[in-house]
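[1] here is a sequence with its predicted model. Questions after.
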Amino acid sequence: MELSNAGDHFSTQMKPHSSTPIVNNEANTIRITHRSERRFLTRLLHLILRPFNNHLGRPSKPHPPGSSPLKPSNAIRKHCSVTNRRDEATGIYIADLRPLLTPEAKVTKHIYYFCGGGWQAPATAQHWQTCSKLARQMPNTAISIVSYPLAPNDPAPKTFPQSLALYRRIMAQSVEEDHRVILAGDSAGGNIVLAVVLEALREDFEADAATRPPCPVAIMAISPSTDLRRDNAEIEKIKKHDPILTPLFIKSTARAWAADWDPADRRLSPINADISLFARAGVKVNGITGGYDILGPDGRLFRDACAKAGVSGEWLDWDKQMHCFLLTWPYGLPEAREAMGWMIDVLKEV
């Protein structure tokens, strides 16, 4: 796949052989774009980060209980208007981003983004910049960041039901406002969107109803955490290459989020849910994985399970890239910028 960017715009131009269907899937519903480059700037970043991999992104103290309003930097407000609102039923705050140049454009698509951070940290500057880029480059699309309550004060047994209730309200609102919904998230956020949608679909298909509630048209999962058991043997093999995550850290964040739930519970580990529900509901599942990410093997297992279940989607699999490498695009790393362009192009087609 050849990718190019000009100024503030990222775009992708794919060669026919660069995006290939996964094996053992006659319907060719999952298509994977494989990349393997690791340029000098990325190598340098990995070397710089490795000595600090037990400290990066770790909150110094627990996040306060409940959902908190999100605070963008002044740099974000130069390009986007940001409105914080609180969902009255769930108490969850949502920040809506709209580009300043086209604030009145008709919205036909709405992306709700759940930020990663080990289920313990709020949105970072990189999350804000990524969502601002989506708002500016995706016509007729509203972008919202969801401030879900965080562990350890609000682990999954408390937050998951709230997130599921918020999902129901988002989908009902999409019918009222006549727009398509995409749920997106990175790492822990990717875990939540996958698990919440699968649980909602399970409830919907088990209900004896003439009509089923609406569901998203697509999901975008960036380096998602898909199995909180953390027992994949590949984790130990990859840990020497991962510049930011360690087995100790991902096990500790999983424990904090799970609390007294079994880590194998489908609401924690979407790999254990009925993934065929996505295919039955027509939800496309797209994603990004990196080869130097110890969560990558579980992400690829989830992708393969989607393929076997006949789920449609586009996946970018980039060897020698770290966890959530896409989020480093503001620093000029070419692989991250190209991954951002790939994601924007995929989301535009949904």
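    That came through fine.
[2] CA only for contacts and neighbour counts going forward, please
    Will do.
[3] quick one: what helix or strand has Pro59 in it?
    Pro59 belongs to no helix or strand when assigned by DSSP states H and E.
[4] that one touches Ala121, doesn't it?
    Yes - look at Pro59 against Ala121 with C-alpha atoms under 8 Å: they come within range, at 6.2 Å.
[5] the more surrounded of these two?
    Neighbours per residue, other C-alpha atoms under 10 Å: of Pro59 and Ala121, the larger number sits with Ala121, 20 against 13.
[6] identify the residue nearest the geometric centre of the chain.
    The chain has Gly185 as the residue nearest its centroid, 2.1 Å off, counting by C-alpha atoms, centre = their mean.
[7] so who does the spatially closest residue to that one that is not a sequence neighbour touch?
    Excluding its sequence neighbours, the residue lying closest to Gly185 (C-alpha to C-alpha, 6 or more residues apart in numbering) is Phe114, at 4.5 Å. By C-alpha atoms under 8 Å, 6 or more residues apart in numbering, the residues touching Phe114 are Ile145, Val146, Ser147, Tyr148, Leu183, Ala184, Gly185, Asp186, Gly189, Gly190, Ile192, Val193.
[8] next up, a structure to set beside the first:
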Amino acid sequence: MPSPQHLLLKQFLTAATAPLARRRPSIAAMRLSLEIGSLFQFLPWGVHLDCFSLEGMAAEWIKPENANPRRVLLYLHGGGYVLGSLNTHRSAVGALAQRCAMHALTIEYRKAPDFPFPAALDDTLLAYRWLLRQGYRPHDIIVAGDSAGGGLALALLLALRDNREPLPAAGIGLSPWTDLELPTATIRRVAHEELQLLEALAIRGWGGLYADTTPLTAPLVSPVQADLHELPPLLLQTSDSEVLYDDVLTFAAKARCAGVPVTLQTFEGLVHWWHLFWRFVPEARQALDQAAAFTNGIWAAQQAAARVLHSLRAPARRPDSRARV
């Protein structure tokens, strides 16, 4: 059962989106609304911000004081490939990075409709390759994202695999958008609730803006359509009441059949993007804590494997040839 704080959040979001049922605001107006909302979101205490230009692209380092500087969380914000920015997700990324004790790199990737596919994926590949050129090792990088950013993180893994480039240690998808076709069955499932129906209809249109002339079924557009073999361990989080729930379950099942280690965590009755409201929604803090536990498990598995490899490579001790009288 969702918490009272989440119920209040849901009532607020329902009231705030009610005008959308009567008129369709422009993408520019929705972007402005999100930017205004982000003015009230702040980084957690003890997390520092470093803004810079990554080969001409706006980017940020988010650095918790407790972080291991060798490990990086490459985080891709959500927003249906048309909305969202560094500002809208900075607080939640900071909370996640602090829990994971990692530095986080976030980028202002290009968005539709001005820059359709593959612009966002190209920017993401640019950021990942830049990390490698800075000396970060692939097995010290975890790629993460929410909603469309989660789908973009999965597309990045697929593109790296197909290009035979080194893969990061793991991927994290927080309610990732894996199927831009958004099946009609999903629309029917959420049609009883105004907030979810509006989300479904909106992102269905945004999917077309992002794909543009590329088929919605292209694997790097809709990762659920891809061959998912040889991907690194994945963490997928979703709520059973949000629009993308069915797609996440389908992707998780397909990835497992391909031999990918998948950790699927489902929550009950939560709205899409609940992670962003971590300051006052306990389920958001719980989800971020579980994501941190997943990353800790990745590092622990690496250390265990390194110990085993070291023991196999260590020369056997020669017996003492000196006779004892």
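    Nice, thanks for sending it over. Keep in mind it's a predicted model, so treat the numbers as computed, not measured.
[9] what value does the TM-score take for this pair?
    TM-score of the superposed chains, computed with TM-score structural alignment, normalised by the length of structure 2, equals 0.79; 288 aligned residues with a C-alpha RMSD of 2.9 Å.
[10] map the residue nearest to Gly185 of structure 1 onto structure 2.
    Phe114 of structure 1 maps onto Leu76 of structure 2 when the alignment is built from TM-score structural alignment.
[11] relative to Glu60 of structure 2, how far out is its match?
    Distance of Leu76 of structure 2 to Glu60 of structure 2, given as C-alpha to C-alpha, to the nearest Å: 11 Å.
[12] so what sits against both of the two?
    Residues touching both Leu76 of structure 2 and Glu60 by C-alpha under 8 Å, 6+ apart: Thr106, Ile107.
[13] ok, Asp298 of structure 1 touching Asp231?
    No - using C-alpha under 8 Å as the test, Asp298 of structure 1 is too far from Asp231 to be in contact (9.5 Å).
[14] what's Phe160 of structure 1 aligned with over in structure 2?
    Phe160 of structure 1 maps onto Leu121 in structure 2, by TM-score structural alignment.
[15] wasn't its match part of a helix?
    Yes - assignment of Leu121 of structure 2 by DSSP: H, G, I helix; E, B strand; the rest coil places it within a helix.
[16] okay, now it: neighbour count?
    20.
[17] and the gap between it and Leu156 of structure 2?
    Leu121 of structure 2 is 7 Å from Leu156 of structure 2, by C-alpha to C-alpha.
[18] same deal with Ala305 of structure 2?
    From Ala305 of structure 2 to Leu156 of structure 2 the distance is 25 Å (C-alpha to C-alpha).
[19] between these two, which one's more packed in?
    Leu156 (24 against 12).
[20] and what about that one, helix, strand or coil?
    helix.
[21] mind checking what it lines up with in structure 1?
    Match for Leu156 of structure 2 (TM-score structural alignment): Val196.
[22] and for Ala144 of structure 2?
    Using TM-score structural alignment, Ala144 of structure 2 lines up with Ala184 in structure 1.
[23] quick check: its match vs His127 of structure 1, distance?
    Counting by C-alpha to C-alpha - Ala184 of structure 1 and His127 of structure 1 are separated by 12 Å.
[24] which of the two has more neighbours?
    Taking neighbours as other C-alpha under 10 Å, Ala184 of structure 1 and His127 compare with Ala184 leading, 26 against 21.
[25] my read is that the more buried one contacts Met220, right?
    Yes - using C-alpha under 8 Å, Ala184 of structure 1 is in contact with Met220, at 4.5 Å.
[26] give me the common contacts of these two.
    Gly190.
[27] give me the neighbour count for Glu203 of structure 1.
    If we define neighbours as other C-alpha under 10 Å, then Glu203 of structure 1 has 12 of them.
[28] strands along structure 1, start to end?
    2-6, 9-13, 19-21, 30-35, 80-86, 93-99, 109-114, 141-147, 180-186, 218-222, 284-290, 313-318 (DSSP state E).
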